[in-house]
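Undergrad: next comes the sequence, and after it the predicted model I'd like to discuss.
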Amino acid sequence: MSKFGELIDLNVPVLLDFYTEWNEDSVAMHPVLRDVAAAMGDKGKVIKIDVDKNNKLAEALRIKSLPTLIIYKNGEMKWRQSGEQDANTLIGIMQEYAH
C-alpha cells in the first residue's frame, strides 16, 4: 500500500480510474482518459488501476461499481464518482485542483 501512497501524494491532481477489461463502461473510458491526460500535461496525472489485479486496494477504497474515478491531491481524496464521465467534465474538475 505504500506504493499507492506515493502515487497519490503529488502536488498535482491524480485521477485514478478503477476498471476491468471485461467491463464495457470501463473500456469506453480509455480514450476519454487519454484525452484528459493529454489536456492536463504535467499539471495532472491519470492512472488506470485494474481492479482484478489490485483487489486489496479496490476493497480498501470500497470500489463497488466500474468505472470508479477518484481524484487525489497531496494524498487527500478530493473527488469521487462512479460511472462514465466525459473528457471535458474531468478536465474541468482536474483543473480546479491543479492550482
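TA: Yep, it's here.

Undergrad: can we go C-alpha only for contacts and neighbour counts from here?
TA: OK.

Undergrad: and the closest residue to Ile71 other than its chain neighbours, how far is that from Asn54?
TA: Excluding the flanking residues, the one nearest Ile71 by Cα to Cα, 6 or more residues apart in numbering is Leu15, at 4.4 Å. For Leu15, the distance to Asn54 (Cα to Cα, to the nearest Å) stands at 16 Å.

Undergrad: try it against this one:
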Amino acid sequence: MENTETKKKSFNELINDDTPVLVDFYADWCAPCRMMPPILHELKSAMGDKLNIIKIDTERNPDVAIKYQVRGIPNLILFHKGQLLWQQAGVVRMPQLQQIIEEKLAQ
C-alpha cells in the first residue's frame, strides 16, 4: 500500500500534502478491519497517484486516533492539504468509497 516515499514522511506531512490521503484506522484484533485491505488495494488500483492510502494501527498510535476522535474501527478519514474532508466508521465497499472520495475532492 505505502510506497517508500510515503514511509519517509511523518503523518502530518502526509495529510498536509497536495495529494489527498485516505487514512484507514484499524486494529489487528478487529474482524471487520480485515475486510478493508482488498477494498483499499482495489481503490488504489482505480485511483492510482490521485490518492495516497495509509493504514494507522490504533493500538500503536492511540494519540492520533484520539486526536481525530476515532471511536469505532475500521475508521476511514480523507484528508487533503491538511483539511479533514470526510470521516466514517465501518466497512465501506469500493464503488461507494471511490464515489465518496471523488465527490469530496470535487467540492
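TA: Good, I have the coordinates. As the structure is a computational prediction, the values presented were derived from the model and not from experiment.

Undergrad: quick one: TM-score?
TA: Overlay of the two chains. TM-score (TM-score structural alignment, normalised by the length of structure 1): 0.90; 98 aligned residues with a Cα RMSD of 1.7 Å.

Undergrad: returning to what we had before: surely the residue nearest to Ile71 of structure 1 is within a strand?
TA: Yes. If the criterion is DSSP: H, G, I helix; E, B strand; the rest coil, then Leu15 of structure 1 is within a strand.

Undergrad: need the contact list for the residue sitting nearest the centre point of structure 1.
TA: Central residue of structure 1 (Cα atoms, centre = their mean): Leu16, 1.8 Å from the mean position. Counting by Cα atoms under 8 Å, 6 or more residues apart in numbering, Leu16 of structure 1 touches 46-49, 69-72.

Undergrad: wait, the residue nearest to Ile71 of structure 1 sits on Lys45?
TA: Yes. The pair Leu15 of structure 1 / Lys45 is scored as a contact, 6.1 Å apart, by Cα atoms under 8 Å.

Undergrad: more neighbours, the two?
TA: More neighbours surround Leu15 than the other of Leu15 of structure 1 and Lys45, with 28 against 21 (other Cα atoms under 10 Å).

Undergrad: that one matches what in structure 2?
TA: Matched to structure 2 by TM-score structural alignment, Leu15 of structure 1 sits across from Leu22.

Undergrad: list the residues that contact that match.
TA: By Cα under 8 Å, 6+ apart, the residues touching Leu22 of structure 2 are 51-54, 76-79.

Undergrad: neighbour-wise, which one of those residues leads?
TA: Highest neighbour count within those: Phe79, with 26 neighbours (other Cα under 10 Å).

Undergrad: how near is whatever residue of structure 1 lines up with that one to Trp22 of structure 1?
TA: Structural alignment (TM-score structural alignment) places Phe79 of structure 2 against Tyr72 in structure 1. Distance, Tyr72 of structure 1 to Trp22 of structure 1, using Cα to Cα: 26 Å.

Undergrad: stretch 44-58 of structure 2 aligns to what range in structure 1?
TA: Taking TM-score structural alignment, stretch 44-58 of structure 2 hits residues 37-51 over in structure 1.

Undergrad: kindly check the end-to-end length of that stretch for me.
TA: Stretch 37-51 of structure 1: ends 20 Å apart by Cα to Cα.
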